[in-house]
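Novice: structure for the following, please:
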Amino acid sequence: MVDQSPGRQRGDRTSLLALVADSGNRRVLTDWISDHDRYELAEGGPDTATFDLCILDSEMLEREAATLTARKEETSTIVPVLLVVPDGQAASVHKELRQERPALWDLVDGTLRMPVEEYELADQVDTLLELRSQSETLTRQREQLEILNRVLRHDIRNDMTVVLGWLEYVAGQASEELTPEFDRIESSAEHIVELTTAAGDIAKTMSSDAEPELEPTALTRVLVDEAEKRQNAFDEATIEPPESPPYATVAANELLSSVFRNLINNAVQHNDADEPVVSITVRELDSHVQVRIEDNGPGVPETLGDDIFDDEMKGMESSGTGMGLYLVSTLIDLYGGEVWVEDNDPRGSVFCVELETIDHSTVGTGE
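Specialist: Below you'll find the predicted structure:
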């Protein structure tokens, strides 16, 4: 079956679309394409033609900008655009596009100075076509990984539901002396389920190339709701919600709750105190809001510091995978905020999240 998606060709030939207003440059390009068996000249415009690479000059770039933008947005792989510029005007054209016409410059993947040597033309074309090929490969791999991620999380959660069910039954038949051991097993099983949730949130955050859709979100309500849920999940801990917190609205999405869920989970699950205590406060700082989640645990080793948020970081004594904190860092970066860790007094850690507060009318308006 022949793939008729944008850019995929009949047989093994690669299709090049030449949209050049200058007749001399257009003739040079079309003759070069015709002289090479592995290429063919695409027919039509950028809205109807099937092509692997588009070659155009500044005049045609401006004329076809809307169509090329739509074409690039509607396909998951790269649609390479090679811009032809006169050799003596290359610097000025580049400067004008970068500084004065950034939307047009964003469409360009490479530039070609005319007149051009044949080897230079071949090199530019081959480079962009290789870029497209790598993009297609990465897209396929990402789709496969997304499917694998969904299947694994689904199966793990189903199996752990069975494990927890049998654990509850066995615990009811065992002596009270084994209750602490059963509680630890149950906590570990529930932690596995939470890790599948974190993995799903990470995949959801990183799988899209589009800009995230953020909307006004009541940070305080999300934080208090999550604190209550975490208290219900951890009977052995005391989770103190913020007292009379200020009302704060931030630009975020539905994954904001994942930030606080994972930070509170981390404060409880890695706490070695006889009575784990997690205290949450909210501060208003001019145009920002700061959430501080304090615990009385062992603290973060000085050798780790803020590296604890890295995707491959894991404390030597930690039973976790580090995925939760990596998700926190990824989401806060997505929201344009900051997250860091401080030492608590007399012991423990303070995880700090700072986000810019907004007015409802500014979200999505570009202000």
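
Novice: all contacts plus neighbour counts: C-alpha atoms, from now on.
Specialist: Fine.

Novice: count the neighbours of residue 38 for me.
Specialist: Residues near residue 38, counting by other CA atoms under 10 Å, number 12.

Novice: tell me how many other residues surround the residue nearest to it when sequence neighbours are not counted.
Specialist: Leaving aside its chain neighbours, residue 38 sits nearest to residue 13 (4.8 Å; criterion: CA to CA, 6 or more residues apart in numbering). Residue 13 is flanked by 15 other residues according to other CA under 10 Å.

Novice: next up, for comparison:
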Amino acid sequence: MTSEHHESAGPPSETVRRTRVMPAISNPGNRRVLLEWVRAQEEYVAVSGGQDRLRDAEYDICVLDERTLRQNVTVVRDRRRAETGALPVLLVSSASDFASVEAWARHTMDQNLWEFVDEVVTTPIEHVELRSRLENLRRIRDQSIAVAQKTEQLLLLNRITRHDIRNEMNVITGWAGQLEDHVDEAGQEICERVLDSSHNVVDLTRAVREFVEILEMDDDPELKPIALENALADEIVKRRSLFEDAEFVVDGEIPPVQIQANELLSSVFRNLLNNSVQHNNSRTPRVTVTVTRRTASVVVTIADNGPGIPSDRRDAVLGRTEDGLDHPSAGVGLYLVDTLVEQYGGTVRITDSTDGGAAVVVTLPTDSQVGDR
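Specialist: Modelled structure (predicted):
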């Protein structure tokens, strides 16, 4: 914890972690009431400096009134974004003059300000109400920090685990490749299965990495125009090289359109193409890619000649049930596809293919229409 000069007297209890309160209130009377109450509490300590220290001081809860919030909204926004956990804001307001806090908010503030308020205490400030609001914000702050720390640990564990799994699978792939020259025909078939499974595991670690990247993104990922032809055609070429016994057919042309997406667009097609082969029990897996251009969107259909997916399992394989990825039919790859396509403003649906297998239909808005959606 960063050392700060605080507006509080007396040593804190050794068993209580004191929550730092920033009293950035312009009204002298309200500020005095807040400071007197905080100084009398063992679990709280007031940070000195007022609104002049909003940007650089260390604090856990910020207490503002309408005036200081308007004057410092940019600082509050930046501080909240930069914090490891939540940085709650308590607003001291005159909402008691209105029928409700919501009515007051509509009357005095626009939505851009209101979105930064986590709790409201009305004037004149009552100690019971103040305690209740601060205790709630204190819990939010502590829980969010604990979650952020745990998330950071899990992300680190995920990176280490993926790295170790890929290294071990590379070793297995190398030994299986060398073994092919020393076994009979039956043994070569087993080696091929080992190699296929090894590649599947490596693909799974890649899908997990990309899914984690989505989790680490902001709620609204930064999108840009991506050429569909490049993302789709490149993945088809790579799958042909990886799955030499499978057939990949492009029915027609891939139109020169751009999708409002990001670098993970190729992951959508890679996972769908992989899935069409890896879960295909045909002697020669066949994957047909069809792209249809519409006025405001493009439809990419990836169909196979495998066993298909029953209609009652289609939501489950995409992770759309209440169980999510815990459902036995769910797969990380298809869940990643569904998540990414939704972020791009598109849709995913599964139907039957004309070859008797499954067809995954991905509809994506073209770049010129994304802003209008």
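
Novice: TM between them?
Specialist: The TM-score (TM-score structural alignment, normalised by the length of the first structure) is 0.90; 355 aligned residues with a CA RMSD of 2.4 Å.

Novice: picking that back up, quick one: residues contacting the residue nearest to residue 38 of the first structure.
Specialist: With contacts taken as CA atoms under 8 Å, 6 or more residues apart in numbering, residue 13 of the first structure has the following neighbours: 37, 38, 39, 40.

Novice: can you select the buried ones from the residues you listed in ChimeraX?
Specialist: To isolate the buried ones among these in ChimeraX, judged by 16 or more other CA atoms under 10 Å, type:
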select :39,40
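
Novice: which ones among the contacts of residue 13 of the first structure are found in strands?
Specialist: Residues of the contacts of residue 13 of the first structure located in strands (DSSP state E): 39, 40.

Novice: now which residue in the first structure aligns to residue 84 of the second structure?
Specialist: Alignment note: residue 84 of the second structure maps to residue 76 in the first structure; criterion TM-score structural alignment.

Novice: should've said residue 359 of the second structure
Specialist: In the first structure, the residue paired with residue 359 of the second structure is residue 350, using TM-score structural alignment.

Novice: tell me which element residue 133 of the second structure falls in.
Specialist: Element membership of residue 133 of the second structure, judged by DSSP states H and E, is helix 127-179.

Novice: for that helix, the distance to its chain's centre please.
Specialist: Mean-position distance between helix 127-179 of the second structure and its chain equals 13 Å (CA atoms, centre = their mean, to the nearest Å).

Novice: what span of the first structure is that helix aligned with?
Specialist: Following TM-score structural alignment, the aligned partner range for helix 127-179 of the second structure in the first structure is 118-170.

Novice: after superposition, how close is that stretch to the second structure?
Specialist: In the superposition with the second structure, the average deviation recorded for stretch 118-170 of the first structure is 0.9 Å (mean CA distance after the TM-score superposition for the first structure).

Novice: map the residue nearest to residue 38 of the first structure onto the second structure.
Specialist: Structural correspondence for residue 13 of the first structure with respect to the second structure (TM-score structural alignment): residue 18.

Novice: map residue 350 of the second structure across to the first structure for me.
Specialist: Matched to the first structure by TM-score structural alignment, residue 350 of the second structure sits across from residue 341.

Novice: about what we covered before: Three-state assignment for the match of residue 359 of the second structure, please.
Specialist: What DSSP: H, G, I helix; E, B strand; the rest coil gives for residue 350 of the first structure is strand.

Novice: just the element for the closest residue to it other than its chain neighbours, please.
Specialist: Of all residues not flanking residue 350 of the first structure in the chain, residue 294 sits nearest, at 4.3 Å (CA to CA, 6+ apart). Assessed by DSSP H and E, residue 294 of the first structure sits inside strand 288-295.

Novice: likewise for residue 346 of the first structure?
Specialist: Under the criterion DSSP H and E, no helix or strand holds residue 346 of the first structure.

Novice: gap between it and residue 326 of the first structure?
Specialist: Distance, residue 346 of the first structure to residue 326 of the first structure, using CA to CA, to the nearest Å: 26 Å.

Novice: settle it for me: which of the two has more neighbours?
Specialist: Taking other CA under 10 Å, residue 346 of the first structure and residue 326 do not tie; residue 326 has more neighbours (21 against 7).

Novice: would that one count as being in a helix?
Specialist: Yes. Under three-state DSSP, residue 326 of the first structure falls within a helix.

Novice: so what's the counterpart of it in the second structure up against?
Specialist: Superposed on the second structure with TM-score structural alignment, residue 326 of the first structure falls opposite residue 335. Residues in contact with residue 335 of the second structure, defined by CA under 8 Å, 6+ apart, are 317, 318, 319, 325.

Novice: which residue lines up with the second one in the first structure?
Specialist: This means residue 318 of the second structure. Match for residue 318 of the second structure (TM-score structural alignment): residue 309.

Novice: how about the helices in the second structure?
Specialist: Taking DSSP state H as the test, the helices found in the second structure are 28-39, 66-82, 101-108, 111-114, 127-179, 185-216, 228-242, 265-278, 314-317, 332-343, 367-370.

Novice: tally up the residues packed near residue 146 of the first structure, please.
Specialist: Using other CA under 10 Å, residue 146 of the first structure has 16 other residues around it.

Novice: my bad, should have said residue 76 of the first structure
Specialist: Neighbour count for residue 76 of the first structure, taken as other CA under 10 Å: 14.

Novice: the match of residue 359 of the second structure contacts residue 296, correct?
Specialist: No. With contact defined as CA atoms under 8 Å, residue 350 of the first structure does not reach residue 296; the gap is 9.1 Å.

Novice: now the common contact residues for the two.
Specialist: Taking CA under 8 Å, 6+ apart as the contact rule, residue 350 of the first structure and residue 296 both touch residue 344.

Novice: check contacts around residue 296 of the first structure.
Specialist: Residue 296 of the first structure sits next to 271, 273, 276, 277, 278, 344, 347, 348, 349 when contact means CA under 8 Å, 6+ apart.

Novice: which of the residues you listed are buried, as a PyMOL select command?
Specialist: Filtering the contacts of residue 296 of the first structure down to the buried ones (16+ other CA under 10 Å) takes a single PyMOL command:
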select buried, resi 271+276+277+278+344+348+349
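
Novice: could you dump the contacts of residue 296 of the first structure to TSV with distance to residue 248 of the first structure?
Specialist: Converted to TSV, those look like this (distance: CA to CA, whole Å):
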residue	distance to residue 248 of the first structure
271	29
273	32
276	28
277	25
278	21
344	25
347	29
348	27
349	24
